[in-house]
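Enquirer: Got a predicted model here, sequence first, then my questions.
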Amino acid sequence: MNSTLDIQRHDLAGGHVATVRLNRPERRNAFDADVITELTAAFQALAAEDGLRAVVLGAHGKAFCAGADLNWMRAMADYSWDENRADGARLADLLWTLAACPVPLIGQVQGDCYGGGVGLAATCDIVVAAHEAVFSLSEVKLGLIPATISPYVIRAIGERNARRYFTTAERFDAVTAQRLGLVHEVCTAEELPGKVEALLQAIAANGPQAVRASKRLIHDIAGAVIEPALSERTAKIIADVRASDEGREGMRAFLDKRAPAWQTPQ
């Protein structure tokens, strides 16, 4: 079986970046069981890599991800309830694996992003999209609902916007996606690689462990009730970070007016 993914790596500030691209341009990068399996395994492996600074999720061809593959959908039409439950669980596991990536995950969206493709984008920490990109939560057109992707999409665009786009299945452009909170930056297709590279360079300038800890902090604190116990918890977290080797090096470098060790070529 040919791989449905194209995975490449390049060096970045004493570490490396992985770029994972969906590689089914002839199918508009629609996903099926094989894509889900490969993508889950790829991100599980990346999560364990030492020196990983960031991951870029993109796609080859004109579309980012057109949602579910038609042939896969034809097969699903005859699934039993148990088969549908197991199938949904595999997609849910993929989305969680993406969202739990320990380093920043940058989505690079160059074209159509429909259905589950929106779910992929919503798991990313940062999304840059080309002006030509078009988005749609199109499930209700097929008599379905965006159940599995909903935790990530609602977190990205908010409940109020989800009430509209989950039920209308309207298409919306990249500028609208940015206004909704799904996309952070919009540019031309030609500018897209440069915008992503600039984000990678910004990440590389920061403490590697602090970046990872910031992702964990957001996951742990977002939505938490602000109360004395939370204040005490965050005080302990900052104490741990300040007392770490990287935290001490960062503060000393700042006071000494020099570049920290992670910015110095080895």
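Expert: Thanks, I have it.
Enquirer: drop to CA atoms for contacts and neighbour counts, all remaining ones
Expert: Fine.
Enquirer: what about stretch 61-73, start to end distance?
Expert: End-to-end span of stretch 61-73 (C-alpha to C-alpha, to the nearest Å): 22 Å.
Enquirer: How about residues contacting that stretch?
Expert: 22, 24-33, 58-59, 109-118 (C-alpha atoms under 8 Å, 6 or more residues apart in numbering).
Enquirer: Just the residues you listed: which are in helices?
Expert: Members of those lying in helices (criterion: DSSP state H): 33, 116-118.
Enquirer: now residue 29: how far from residue 4?
Expert: When distance is defined by C-alpha to C-alpha, residue 29 is 9 Å away from residue 4.
Enquirer: shared neighbours, those two?
Expert: Common contact partners of residue 29 and residue 4 (C-alpha under 8 Å, 6+ apart): 22-23.
Enquirer: Next up, the contacts around residue 200.
Expert: By C-alpha under 8 Å, 6+ apart, the neighbours of residue 200 are residue 54.
Enquirer: right, and residue 93 touches residue 39 too?
Expert: No. Residue 93 is beyond contact range of residue 39, at 10.4 Å (criterion: C-alpha atoms under 8 Å).
Enquirer: Tell me the secondary structure of residue 156, please.
Expert: Three-state call for residue 156 (DSSP: H, G, I helix; E, B strand; the rest coil): helix.
Enquirer: pretty sure it contacts residue 182?
Expert: Yes. Contact status for residue 156 versus residue 182: in contact at 5.4 Å, counting by C-alpha under 8 Å.
Enquirer: putting a second one here so we can go through both:
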Amino acid sequence: MFETITLDVDPRGVAMLTLNRPEKHNAMSGQMIDDLTQVAARLDGDAAVRVVVLAGQGRSFCAGGDLGWMKAQIAADSATRAEEARKLADMLGILNSLSKPLIARVHGTALGGGVGLCCVCDKVFAADTAMFGLTETKLGLIPATIGPFVVARMGGGNARQVFMSSRPFDAFEAQRLGIVSTLTTSQGLDAAVETEVIAYLKCAPAAVAEAKAMVLVLGQAPTKTTLDASIKALVKRWEHPEAHQGITAFFDKSIPPWG
């Protein structure tokens, strides 16, 4: 039914939600954003679903934004750019507030929007070989739309260490920064996730949902105001010459003006 994701629910009510663009390292296209929004709404309203595990097919968890999608933004007008950013913000928002526990199973790379997906999960299990990065500034962009969710997860002090430099960082640093909850070997990843799933299956479903809702309130989850500000910042950044220079240089395999 979905073009870019798969969904399998086992008899226990455990939903395996898998990003399924392995040839693109599961980069998020406009279609994937739509698919994730739809499936999140479905899962949220399905009383039979107790836990959701988010994973990636192939060699990567999620390599961020689809480059073709980003290239299209260069030619788009401000209203279209804002509309696309709003779709991403809404998708992250519904996953963030999902009334079921959302567990990430991370391997390979998690870049840009992939980090954003990690930051809307309740717990993130990562292989100790995984690599992370907020690489937008290298392209002349900023991690704007994912920003409220990333900063809510990491805290301002931790975010400042990786938010601006586009420097890749390993799973151990990702754990120190608060993105990753638990590290394991690649071979032990599924077993670690399963242990967490079993713990949730022993809990009262409505109590779990209400406890999560309370955490979101107490932890000051991103608000419409902060999301609106992030979208406005991204639209402004797209209009800066650096954005065009950075994306063009990437596709031309050349060096942008800033090196």
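Expert: Right, received. Where do you want to start? Since we're looking at a predicted model, the values are computed, not measured.
Enquirer: picking that back up, more crowded one of residue 93 and residue 39 of structure 1?
Expert: For residue 93 of structure 1 versus residue 39, the count of surrounding residues by other C-alpha atoms under 10 Å is larger for residue 39: 22 against 15.
Enquirer: Remind me which helix or strand the residue opposite the more buried one in structure 2 once aligned belongs to.
Expert: Under the alignment (TM-score structural alignment), residue 39 of structure 1 pairs with residue 36 in structure 2. Applying DSSP states H and E as the criterion places residue 36 of structure 2 in helix 30-44.
Enquirer: List the buried residues in that helix.
Expert: Going by neighbour count (16 or more other C-alpha atoms under 10 Å), the buried part of helix 30-44 of structure 2 is 30, 32-37, 39-40, 43-44.
Enquirer: where do the contact lists of residue 156 and residue 182 of structure 1 overlap?
Expert: residue 122.
Enquirer: out of the two, which sits in the more crowded spot?
Expert: residue 182 (30 against 22).
Enquirer: Tell me which stretches of structure 2 form strands.
Expert: 5-9, 14-19, 51-56, 102-106, 109-111, 123-127, 131-133, 169-170, 182-184 (DSSP state E).
Enquirer: okay if I get these as JSON lines plus distance to residue 143 of structure 2 and mean neighbour count?
Expert: Shown next, in JSON lines, are the strands of structure 2 (distance: least, C-alpha to C-alpha, whole Å; neighbours: other C-alpha atoms under 10 Å):
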{"stretch": "strand 5-9", "distance to residue 143 of structure 2": "23", "mean neighbour count": "17"}
{"stretch": "strand 14-19", "distance to residue 143 of structure 2": "21", "mean neighbour count": "21"}
{"stretch": "strand 51-56", "distance to residue 143 of structure 2": "21", "mean neighbour count": "23"}
{"stretch": "strand 102-106", "distance to residue 143 of structure 2": "20", "mean neighbour count": "25"}
{"stretch": "strand 109-111", "distance to residue 143 of structure 2": "11", "mean neighbour count": "26"}
{"stretch": "strand 123-127", "distance to residue 143 of structure 2": "20", "mean neighbour count": "24"}
{"stretch": "strand 131-133", "distance to residue 143 of structure 2": "11", "mean neighbour count": "24"}
{"stretch": "strand 169-170", "distance to residue 143 of structure 2": "16", "mean neighbour count": "14"}
{"stretch": "strand 182-184", "distance to residue 143 of structure 2": "24", "mean neighbour count": "19"}
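Enquirer: Pipe those into a markdown table and attach distance to residue 80 of structure 2 per row.
Expert: Converted to a markdown table, those look like this (distance: least, C-alpha to C-alpha, whole Å):
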| stretch | distance to residue 80 of structure 2 |
| --- | --- |
| strand 5-9 | 24 |
| strand 14-19 | 25 |
| strand 51-56 | 28 |
| strand 102-106 | 30 |
| strand 109-111 | 24 |
| strand 123-127 | 33 |
| strand 131-133 | 26 |
| strand 169-170 | 32 |
| strand 182-184 | 38 |
